[in-house]
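# Build me a structure from this.
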Amino acid sequence: MTSEASPPSSPAAGPDGPVAYADARARLLAGPAASGRGRRAALAGLTDRWLAGLFAGAGAPAGVALVAVGGYGRGELSPRSDLDVLLLHEGPVDSALPERIWYPVWDAGASLDHSVRTLAEARTVAAEDLKAQLGLLDARHIAGDAALTASLRSAVLSDWRATASTRLPELQELGAERAERHGELSFLLEPDLKEARGGLRDVVALNAIAASWLADAPRDGLEAAARRLSDVRDALHLTTGRATERLSLQDQDQVAATLGVLDADTLLRQVYEAARTITYAGDVTWRAVERVLAARSTRGRRSSRLSFPFTGTGRGSGAVARGAVERRPLAEGVVEQDGEAVLAQGARPATDPVLPLRAAAAAAQAGLTISYATVRRLAAETRPLPVPWPDEAREQLVTLLGAGEACIPVWEALEAEGLITRLLPDWERVRCRPQRNAVHRWTVDRHLVETAVKAAAMTRRVARPDLLLVAALLHDLGKGWPGDHSEAGEVIVRDVAVRMGFDAADTETLAVLVRHHLTLVDTATRRDPDDPATVDLITKVVGTLSHLELLHALTEADATATGPAAWSSWRASLVDDLVGRAAAQLTGGYPFPADVEPTAEEERLAVEAARTGGPALSLHAQSSQDSFATEPMGVDLTLAIPDRPGLLGTVAGVLALHRLTVRAASLRELDPIGIGAVLLISWTVTAEFGELPEAARLRADLRRALEGSLDVARKLAERDAAAPRRRGISTPPPVVSVAPGAASATATVLEVRAHDAPGLLHRIGRALDDAGVRVRTAHISTLGADAVDAFYVTDPAGRPLSARRAAEVATEIQAALG
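Down below sits the predicted model:
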């Protein structure tokens, strides 16, 4: 029961009177000697002594104890905290006894939450009320029968551990409901320090999980984070004079001054950092709880059917040593285990600087997160990336960002261990930086990640999804510096792009996107669209159609990631109209590279293929960009083969069977000795799990496939059917379009944009063959997890397709990929 009105006062005189306690409490709170955790402990000690005196003066008989519970039980009292106490007794107790203790407390103006119960009653209430049980887990003896208090603690802990399998899911559900009501502390301009996700209530939940013995939270930084939030709450209580948990805007400057913090922004940043530490610890711990409970459930089902002991797959069961844990490969050095991405047994972070990004990208693309132990090991052992980054590092970053929503928990795991600022030192200036603008939902750093998430859904709209995703991630980095953030961001992104290994042209594109990421929406909403100068302004800014489409997508991603008030159908229509007008004014060729003259090696292979009528093949390993790198080796594969129907799909299928991932490719026709066309295909491939096939075996399988003795489609289907099903991620659907007629005078150009997957090029090739068109030239690009391919096709007679037929073929291919 809780009092809302004070009963008649008791005498205030004497050392245990309310006036004496109130005076002592006021001196403690005003004194400079104690602050923070020390002051909270001192206030709890002062209150303990006072309540013990009241207990003694009340004439309590034997078999009665006064017990502190909840926050008071933990020995920490904030200036306006409730006093949560339990009068515990073994049997009937004089009804006047509690009043003799409670009245002086009320007279002192303290907020009191009190109850009177036997041990059996306390256990019954705890079994029915989870919040009451959580409070009792922190029970601490104040006065009276210490053995009775010890019995209570022992019984409550025993009950908690015995019922953990049902109470912990209930506790998790309570946390989810609180997060829904109060939001995420890390991103709120007026956060609730206790109830919001990542607040002090979550620390209590983590301690309760530890008390269950099922799991424990990562402890690094957790105590300091909880202490920081408690310190801010103390200052908030003192400055407002109220028992409030909400850090309102009007109180932040005064709270910062009370704590000796530079300003309100610095205060919020410290609060956000603490909340993120608590949130991440909670995420890790709840995943561990879910694994243990799932293992217990499985053990129960098996034990009901089997007579031999169950070995389990839990982390503490020794199952790994016995080989009982299923580990499924995700990427080189990365496997899936217990629903998380972990390092393979042979992974060597110290000699593989790309491994953190490869693990992150593989986890996100599979819809998983990275295990806590794996991130810790990566942070401890991985050496810095060389500058400029290896190509694979850049591609893995793009793949991670391209996973959309699945990127966020992986990014948070990397950031929790400092891996993000190690990869991108400029990130530190925007990390946890608040945005004092009601339009913005997120801190600067989270807004950047959210923009990349939004951009991941727009990758089918642009020819360079990699540049869109990287620009989305970097576009507001200038907010960590003085002055116009777009201008500062342009300077920063030029440096970052060079360190990432982008060439001069791509670096310039990223600089344009960052410098002008607000230009489209500002111009569309503030200038007259019918004024030719308005369109001229945009065309001068972007310069090319490619830049325009990237800027258009970035503008929308940025606005939709900001918040509901930043984007509307009206703004979208204004921007779309302006982009359409600018596109009509711009001119330029198709963005794919022109054919080049064949090398001597390519001519030799073409002549060999023309003379023998079979495939001529060469394999050349690419040189590593770093002396200690062990990432999957890139291979340049050149294949010359007499032209025939279905060739592209067949060859791509053989590569997929050998688990070779096509990163880039080009296809063109040659007639080296005047006896017939030979297709020359130049591939850049990587081994899916780091093991390259032998050239002789690859050549033999190519011959078999071309002769018809190897059914590539059936083999791929069998392998896909046998592979374990993963949840994966939701990706934008494939888009197949016909390029404008100006793209080529002698062929129809079909552009395919799709999420990369094993056998994708094989399926495209088969679809083209089924459509009855010839592929004269092709340019294949894999940018992160996105395939952007262009096929120059003709009808069987070698003529460009009619507009109607081209549209039909595009529709057929898109249906085959869907």
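# For the rest of this, base every contact and every neighbour count on C-alpha atoms.
Noted.
# List the residues that contact Thr163.
By Cα atoms under 8 Å, 6 or more residues apart in numbering, the contact set of Thr163 is empty.
# For Glu170, see how far away it is.
Relative to Glu170, Thr163 is positioned 11 Å away (Cα to Cα, to the nearest Å).
# where's Leu648, which helix or strand?
Take DSSP states H and E as the rule and Leu648 turns out to sit in helix 647-657.
# contacts for that helix?
For helix 647-657, contacts defined as Cα under 8 Å, 6+ apart pick out 661, 698, 701-702, 705-706, 712-713, 715-716, 758-759, 761-766, 769.
# correct me, but Gly71 touches Val85?
No: when contacts are counted by Cα atoms under 8 Å, Gly71 is not listed as touching Val85 (10.2 Å).
# Name the single longest helix found in the chain.
Scanning the chain for the longest helix, with DSSP state H as the assignment, gives helix 264-303.
# Buried ones in that helix, by neighbour count?
Buried residues in helix 264-303, counted by 16 or more other Cα atoms under 10 Å: 264-265, 267-282, 284-293, 295-296, 299.
# Quick one: name whatever helix or strand follows it.
Of the helices and strands lying after helix 264-303 in sequence (DSSP H and E), the nearest is helix 319-322.
# any idea where the strands of the stretch 451-600 of the chain begin and end?
Here the stretch 451-600 of the chain has no strands by DSSP state E, counting those that start in this stretch.
# I'd like the structure of this one too, to check against the first:
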Amino acid sequence: MSRTRIRKPRALIDRKALTVILEDMVASVPDNRDRRARLLPLLRKALADGRAEVKRRFLKERGTGAAAFAENSYLMDQIIRLLFDFVTVHVYPRGNRTTGEQMSVLAVGGYGRGEMSPHSDIDLLFLLPYKSTPLHEQVVEFMLYVLWDLGLKVGHATRSVDECIRQARADTTICTALLEARFLWGNRELPLALRQKFQANVVAGAGADFIDSKLAERDERHARMGDSRYVLEPNIKDGKGGLRDLHTLLWIARFIYGVSEMSELVACGVLTPDAASKFTRARNFLWTVRCHLHYLTNRPEERLTFDVQPEIAARMGYADRNGVRGVERFMKHYFLMAKRVGDLTRIFCAVLENQQKRRPGLSMTSLLARKRNLAGFRVDAGRLAAPAPDTFRKDPLAIMRLFKVALDQNLDIHPDTLRLITESLPLVKTLRQDPAANALFLEILTARNDPETALRQMSEAGVLARFLPEFARVTAQMQFDMYHVYTTDEHTIRAIGLLHRLETGAIKDLMPTAAREVHKILSRRALYVSVLLHDIAKGRGGDHSVLGADIALKLGPRLGLSPEETETVSWLVRHHLLMSRIAFKRDVDDIKTILDFVEIMQSVERLRLLLVLTTVDILAVGPAVWNNWKSSLLRELYMRAEDLITGGFQAEARDKRVADRREQLALALTDWPEAERTAYLERHYPAYWLTFDSLTHIRHARVIQRARETGTVVAVEVIPDTHRCVSEVIIYTEDHPGLFSKIAGAMALAGVTIVDARITTMTDGMALDTFTVQALDGQAIAEPDRIARLTRTVRGVLTGEINLSRALSEQSPRLPERTQALPVRPRVLIDNQASKTHTVVEVNGRDRPGFLHAVTQAMTRVGVQISSARVSTFGERAVDVFYVKDVFGMKVVHRTKLAQIREALEEAIADPAETASPLVG
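Below is the predicted model of the structure:
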């Protein structure tokens, strides 16, 4: 149990005083059923008062998790002792109990460790000398019913000493529970007998098997939780780097060395005082966070979700500082602690391997090692190891050389050597200006055989942050939003791994264009360095692209890049968000969009570099961010820009291009009567012919033909494109103000997301609108029943059969409530320079059902015509871009009108979360 001293224990619970009260009650109440009825309110009040005092100390006095855990355990100990005495003395009294009727109550699990958070379960072991007797059953049943009536969640087992031993030998979980069993009350001899037999019959000779079992259990848990300690909503108990990892170390230490606390391993020569101190600090930090989490949510919550992070940060004293939000400072501290847990695991496992496992003989691995170029290192049990404890002290460059050799030879690094590196980290500073060290690092970064593995090892060991101080600033840095899944350093290392996989063709199906173009790139070193540095300036309180470009100019020469390579890296970092912004937010059919983009690119080499960098950057954000629709948008922008740069883009006269498109459609409609075909061609304005390709022109014509033949008032056709993960929705109906807004609302009701829209008005007053949509999971609408529902909903809204306002108000929120804690600053940007023919309006706000409907409704009210729209969501943020004109079909230039548009849109996108009540607890 935790050795934390309990302050003023009687302020938590006074067992002696309660005992007197219970004895007086027993004397005046002879019936056991009445006694139980009187017992419950007494214990319930004692428990509630004690818990309130623990909470008061923790919250009001800025207490620690260690103190709260110890106090909660102490409180529960006294409740159970009171209950046990009451049952055995007053309810089922026996003057002289036989040996077989003796019993002990032991705490196991977290309660056994004295690690009892505010909403922890209570795990009890009722320990018997032999098999269970009727008296045992009566006592256990009475106690359990009272504990359940107190609202406690109780895990329990009733076993004899021999049963415990037998099951511990067969089940590692039971073995672990007994390992941390703590005597609470009852017979004192039984726990001693259990401990002796456990040591002799379970522990003796089973150390290696127990270690293997617990580490395998840990690895399986990590895989189940995502195998990263850098997810932005971590599980503080079961996640990688969480409390369960510390428990695993403690279990192994208890089993192997017989200690009750990791600090005792210092005297055993197993851990250094510094390592033991780090264990204690990490555990105390996680304990405190867990207490805050339980008190705040009022339940046994283990995930640090976005909605609780700001409040816990505030309660723990993390204030905003130097442009960094308090919640981001708190989460960075959390991730650094999680990394520390990984360091401790590595150090401890190295010691265990040396002390517990047999050294292999002359294996095939060691024979092969003789033929390898190991640069002075050796192979130990199949892993690369330093030849001597003072290797790095004598030759700091060997630290960098170790990772290079491990990568070249495809070897893991021995945990004992990683421990030596951790202890030698101050030496890494001397390597920063060493040309040889920088050359080795650049070789690792650009290696053909998976640099991600080496960089991750360097990061885990702390070398990467020491070698690149700029990288240290983004290590464990989180971004407080739902779009970015990983911390900045984890995102960067994943991006480098994805670049390697793109080169090898392993992920060519995700982005075929980038997979093809990456092999044409001449500045490969610059590409890899730009991926490493693209987010290097995040968290510095400015535009990280601009600040990062300046950092690249300084780091490039140090890493050994030529002036040309350095300038290329700086340019890429400066513009690493440009291609995605243009592809996802702008109309690439607008020639000015392409011309402006190409003016920045200037060369095909830079265009290729930016395409590849953009691809791996987006892929590394998170598993659900990339899809074929985004791939197609980037590909379209790339191809158009490449055509323009290389001269393949023929800027034909507008009239000739329109005439060519009309002629192609006329040839495709030879089955129509000539007069009907001619009349149809005249019903489209010139802009229509340049907005869509010839295949789409044909599709539109067939939809309109069917609608006219059947007399359909609202024609809706859905064409799935599963390859691009989108569906095209063609809507043909009579045009009227607010049509786009109604369609947007209908899409929201049908549970689909609009990602692109092309609005066409025909000369006869009919509207031909084409929407590109996705399901909420980012896939195409392809199933017949979903297509039917979408079609039915759109028709119902446009014909008035569905009351749109009422239906939207009844719709449940799309994003979980916990995301309301994430800040989304609503803003409206109006750009009259991005297009020669349209005013471009960009709207940013918190995503919610009907967001696009509200925005387009506001535009309708102020008399703005929407020609096209591109809609994106980034986690909790909606970013919608519209190409608009005024009622005369011109760009909106009048200041008063622009102000009116801005005011209407700002009102429409006002964040409803701003008025929501904060989470309290």
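# before we move on, back to that, between Gly71 and Val85 of the first structure, tell me which one has more neighbours.
Neighbours per residue, other Cα atoms under 10 Å: of Gly71 of the first structure and Val85, the larger number sits with Val85, 26 against 19.
# now the equivalent of that one over in the second structure: how far from His484 of the second structure?
The pairwise alignment with the second structure assigns Val85 of the first structure to Leu124, based on TM-score structural alignment. Going from Leu124 of the second structure to His484 of the second structure by Cα to Cα gives 42 Å.
# try Asp880 of the second structure
From Asp880 of the second structure over to His484 of the second structure (counting by Cα to Cα), the distance is 19 Å.
# again, but for Thr19 of the second structure
With Cα to Cα as the criterion, Thr19 of the second structure and His484 of the second structure are 56 Å apart.
# ditto for Arg38 of the second structure
To His484 of the second structure, Arg38 of the second structure is 55 Å away according to Cα to Cα.
# And the strands in the stretch 51-200 of the second structure, which stretches?
For the stretch 51-200 of the second structure, the strands defined by DSSP E, counting those that start in this stretch cover 104-108, 122-128, 154-160, 182-186.
# How far off centre is the first one?
This points to strand 104-108 of the second structure. 39 Å (Cα atoms, centre = their mean, to the nearest Å).
# how big is the offset of that strand relative to the first structure?
Compared with the first structure after fitting, strand 104-108 of the second structure deviates on average by 1.3 Å (mean Cα distance after the TM-score superposition for the first structure).
# From the contact counts, what lies against that strand?
Other helices and strands packing on strand 104-108 of the second structure, by 3 or more Cα pairs under 8 Å, 6 or more residues apart in numbering; DSSP states H and E, are strand 122-128, strand 182-186.
# next one: the last one
Counting contacts by 3+ Cα pairs under 8 Å, 6+ apart, strand 182-186 of the second structure is packed against helix 65-86, strand 104-108.
# between the ones you listed, which gets nearest to Gly242 of the second structure?
If you check each of these against Gly242 of the second structure by Cα to Cα, helix 65-86 wins as the nearest, at 14.6 Å.
# Quick one: map Asp171 of the second structure onto the first structure.
Per TM-score structural alignment, Asp171 of the second structure is aligned with Asp129.
# neighbours of its match, just the number please.
When neighbours are counted by other Cα under 10 Å, Asp129 of the first structure registers 11.
# That one and Glu121 of the first structure: what is the separation?
Applying Cα to Cα to Asp129 of the first structure and Glu121 of the first structure gives a distance of 12 Å.
# hang on, Leu768 of the first structure packs against Ala815?
No: counting by Cα under 8 Å, Leu768 of the first structure does not reach Ala815; the two are 11.7 Å apart.
# who has more neighbours, these two?
The neighbour comparison of Leu768 of the first structure against Ala815 (other Cα under 10 Å) goes to Leu768, with 24 against 13.
# residue in the second structure matching that one?
So, by TM-score structural alignment, Leu768 of the first structure is left unmatched.
# Surely Leu768 of the first structure is in a strand?
No: Leu768 of the first structure is assigned helix when assessed by DSSP: H, G, I helix; E, B strand; the rest coil, not a strand.
# OK, contacts around it?
Leu768 of the first structure is in contact with 646, 774-775, 809, 813, counting by Cα under 8 Å, 6+ apart.
# likewise Ala275 of the first structure?
Residues in contact with Ala275 of the first structure (Cα under 8 Å, 6+ apart) are 185-186, 197-199, 225, 229.
# After alignment, which residue of the second structure pairs with it?
By TM-score structural alignment, Ala275 of the first structure lines up with Ala338.
# Remind me which helix or strand the most centrally placed residue in the first structure belongs to.
Nearest to the geometric centre of the first structure sits Ile408, at 1.7 Å (Cα atoms, centre = their mean). According to DSSP H and E, Ile408 of the first structure maps onto helix 407-416.
# Which residue of Thr19 and His484 of the second structure possesses the greater neighbour count?
Shown here are Thr19 of the second structure and His484; by other Cα under 10 Å, His484 has more neighbours (20 against 15).
# On the three-state scheme, the equivalent of the more buried one over in the first structure is what?
Alignment note: His484 of the second structure maps to His440 in the first structure; criterion TM-score structural alignment. Under three-state DSSP, His440 of the first structure falls in the coil class.
# Please report the distance of His440 of the first structure from Ala565 of the first structure.
Using Cα to Cα, His440 of the first structure is found at 9 Å from Ala565 of the first structure.
# Next: Ala497 of the first structure.
Remark: distance between Ala497 of the first structure and Ala565 of the first structure (Cα to Cα) = 31 Å.
# before we move on, the earlier item: how near is the match of His484 of the second structure to Ala561 of the first structure?
Distance of His440 of the first structure to Ala561 of the first structure, given as Cα to Cα: 8 Å.
# now do Gly31 of the first structure
Distance of Gly31 of the first structure to Ala561 of the first structure, given as Cα to Cα: 46 Å.
# name the element Ala754 of the first structure belongs to?
For Ala754 of the first structure, the host element (DSSP H and E) is strand 748-755.
# so stretch 538-548 of the second structure matches what in the first structure?
Against the first structure, stretch 538-548 of the second structure falls on residues 479-489 (TM-score structural alignment).
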